[in-house]
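Asker: Provided below for reference: sequence and predicted model.
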Amino acid sequence: MDVALVAILGEKVDTRLLNLANQFATGTETEIVVCKFINEENYQNDVKEASRKGHQAPSSESIKEEAEKTAREAAERVFDADVNYSARGAVGPLPKEVLETAADLSCDHLFITAKRRSPAGKVLFRDAAQSLMLKFDGSVTVNFNHE
C-alpha cells in the first residue's frame, strides 16, 4: 500500500493542498497521513514568552495533541468517504521532523505548501519547503501559497 504524507507546516491549513491529496488518493488504496507540524523553535519561543509573563507554558504533549486535532478536523472537512486517512501532530525541528516522520511511515509521496520566494529569500529565510523538495526520497506535490 502506498502512503502519502500531507505536511501542514504553517499556522493555516492549506485546503487546496488537502484537496490535491484527496484527488491523489480517491479510488486507490493509498493511505493519507495528515500531520500538523509545530516547529520546535517556535514552541520554545512560546514557552519562554509564557514564562516571562508568569503563565503556565503548554507541554509539548498538549501542543502535539492540539496539532493532531487540527489535522484531523481539516481532513474530515476535505477527504471523501472512500479515502483512507489518519491524523497526527508533531513537534520538532523543521524540516528534519517532517523527513523523519515520512521515513517512519515509509511514505512514497509528500504534499507540502511553499511560499513563492526569490532564491535569496529562500537562503535568508531557510525555506523548509525547499529543503523538503531536495531531501525527500520520493514524489513531492507542492502547492504554492499566493498570500
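Answerer: Looks like it arrived, so ask away.
Asker: switch to C-alpha atoms for all contacts and neighbour counts from now on
Answerer: Noted.
Asker: buried ones in stretch 16-31?
Answerer: For stretch 16-31, the neighbour count (16 or more other CA atoms under 10 Å) marks 17, 18, 20, 21, 22, 25, 30, 31 as buried.
Asker: Against that first model, consider the following:
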Amino acid sequence: MQRGFVVVDDTETHRTLLEEAVRFASNDDGDSAELVLFSWLTPERVDENFDAIASIEQMEHTSYDAPSPLDSVRQFVRQFAEETLADLGKSVDYEIVAAVVDEDELGTKIIETAESHACDHVFLTGQKRSPTGKVLFGDVAQQVILNFDGLVTTAMD
C-alpha cells in the first residue's frame, strides 16, 4: 500500500478501522504509507450548524466567530487521529479531507476523492443490511467495493 484512504467518523468501529489502516501504513521494515483521512457533513448538517449559530447570536445580541463546519470536521478528524496514533504508539503521515456531500452521493464522492489523491486502498465501514435492503436502498460500502479500482477493507457497524 502506498496511500490509504480512511473514512472517519466518531464511532468505535471507525476507530478500529483507523487502527487497522495505521497498522497497514506503518510497516516494520521502515517503509510507511501515507493516509488520507476523509470525513463529511451532509448539506442539512451544515444548515443546522448555521441555524444554531444564528440563534445564539440573536439570543445573546453578539456575534459568534465560529469555525466553518468543514474546519470543525477537520479539527475533529485531527484529534481523532492523534488520539488513535497515541494509543497505538505509532506515527504515520496523514492528510485530512473534509467535504459536504449528500448521503446518496457518498459512495461516488469516496471513490472520486480516493482516486484524486492516488490512493490504492480504501478503509470504510458498512452497515449490516439484508440483501433486499441493499437492493432497495443501496449501500455505500457495496458501491465502493464494486467500483473502486484497488483494495477495499470494510468493518461492519
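Answerer: Structure's in. What do you need? Here the structure is a predicted model, which is why all the values come from computation and not from measurement.
Asker: What does the TM-score come to for these two?
Answerer: In this superposition the chains share a TM-score of 0.78, using TM-score structural alignment, normalised by the length of the first structure; 135 aligned residues with a CA RMSD of 2.5 Å.
Asker: quick one on the thing from earlier: which ones among the buried residues of stretch 16-31 of the first structure lie within strands?
Answerer: In strands, defined here by DSSP state E, the members of the buried residues of stretch 16-31 of the first structure are residue 31.
Asker: Tell me if I am right that residue 13 of the second structure is in a helix.
Answerer: Yes: applying DSSP: H, G, I helix; E, B strand; the rest coil, one finds residue 13 of the second structure inside a helix.
Asker: any idea how far residue 13 of the second structure is from residue 125 of the second structure?
Answerer: 7 Å (CA to CA, to the nearest Å).
Asker: who touches both of these two?
Answerer: 155, 156, 157 (CA atoms under 8 Å, 6 or more residues apart in numbering).
Asker: Looking at residue 13 and residue 125 of the second structure, which one has more neighbours?
Answerer: residue 125 (21 against 18; other CA atoms under 10 Å).
Asker: Can you find the partner of residue 106 of the second structure in the first structure?
Answerer: Structural alignment (TM-score structural alignment) places residue 106 of the second structure against residue 94 in the first structure.
Asker: give the contact list for the closest residue to its match other than its chain neighbours.
Answerer: Nearest in space to residue 94 of the first structure, with sequence neighbours left out and distances taken as CA to CA, 6 or more residues apart in numbering, is residue 39 at 5.7 Å. Listed by CA under 8 Å, 6+ apart, the contact set of residue 39 of the first structure reads 9, 91, 92, 93, 94.
Asker: now for the helix ranked longest in the second structure, which elements pack on it?
Answerer: If you go by DSSP state H, the second structure has its longest helix at helix 69-88. Judged by 3 or more CA pairs under 8 Å, 6 or more residues apart in numbering; DSSP states H and E, helix 69-88 of the second structure is in contact with helix 12-25, strand 34-41, strand 94-100.
Asker: quick one: furthest residue from the center of the first structure?
Answerer: Ranked by distance from the centre of the first structure (CA atoms, centre = their mean), the top residue is residue 54, with 30.6 Å.
Asker: ok, now how distant is it from residue 107 of the first structure?
Answerer: 42 Å.
Asker: Then residue 18 of the first structure?
Answerer: 16 Å.
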